[in-house]
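Trainee: Only the shape, not the letters, is given here:
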């Protein structure tokens, strides 16, 4: 079963201490739903 968009986004822990920091989760690069969300929220004004 495919995770929901909310689950994909929740995989990132923005509160992690710098010593435990990591890049964003892999699905953020490949999930079409994340791309659409970015298009609507980040790039909609350009």
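Mentor: Received, thanks. In this text the structure is predicted, and so the values were computed from the model without any measurement.

Trainee: From now on I want contacts and neighbour counts done on CA atoms only, so please keep to that.
Mentor: Fine.

Trainee: who are the neighbours in contact with the nearest residue to residue 9 once chain neighbours are set aside?
Mentor: The spatially closest residue to residue 9, leaving aside those adjacent along the chain, is residue 28, at 7.5 Å (C-alpha to C-alpha, 6 or more residues apart in numbering). Residue 28 makes contact with 8-9, 34-35, according to C-alpha atoms under 8 Å, 6 or more residues apart in numbering.

Trainee: In addition, the following structure is provided for comparison:
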């Protein structure tokens, strides 16, 4: 499995797919920008919530 890719499930670092740990724009990530389900961002008031 690639660690840095775009658009495939199973990636650890990517944009645009569910299931990754580091992502932008989907639920299920641990570190994301602007969606429900993230641990690090929503309470900080970042844009895109």
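Mentor: Done, it's in. Please read all numbers here as calculations on a predicted model, not as lab measurements.

Trainee: Mind checking the TM-score on these two?
Mentor: Once superposed, the chains reach a TM-score of 0.26 (TM-score structural alignment, normalised by the length of the first structure), with 25 aligned residues with a C-alpha RMSD of 3.3 Å.

Trainee: which stretch of helix or strand covers the residue nearest to residue 9 of the first structure?
Mentor: Assigned by DSSP states H and E, residue 28 of the first structure belongs to helix 27-30.

Trainee: List the buried residues for that helix?
Mentor: For helix 27-30 of the first structure, burial by neighbour count (16 or more other C-alpha atoms under 10 Å) applies to residue 28.

Trainee: State the next helix or strand along the chain beyond that helix.
Mentor: helix 32-41.

Trainee: can you list contacts of that following helix?
Mentor: 5, 28-29.

Trainee: TSV please, covering those residues and showing distance to residue 40 of the first structure.
Mentor: Listed next are the contacts of helix 32-41 of the first structure as TSV, based on distance: C-alpha to C-alpha, whole Å:
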residue	distance to residue 40 of the first structure
5	14
28	15
29	16
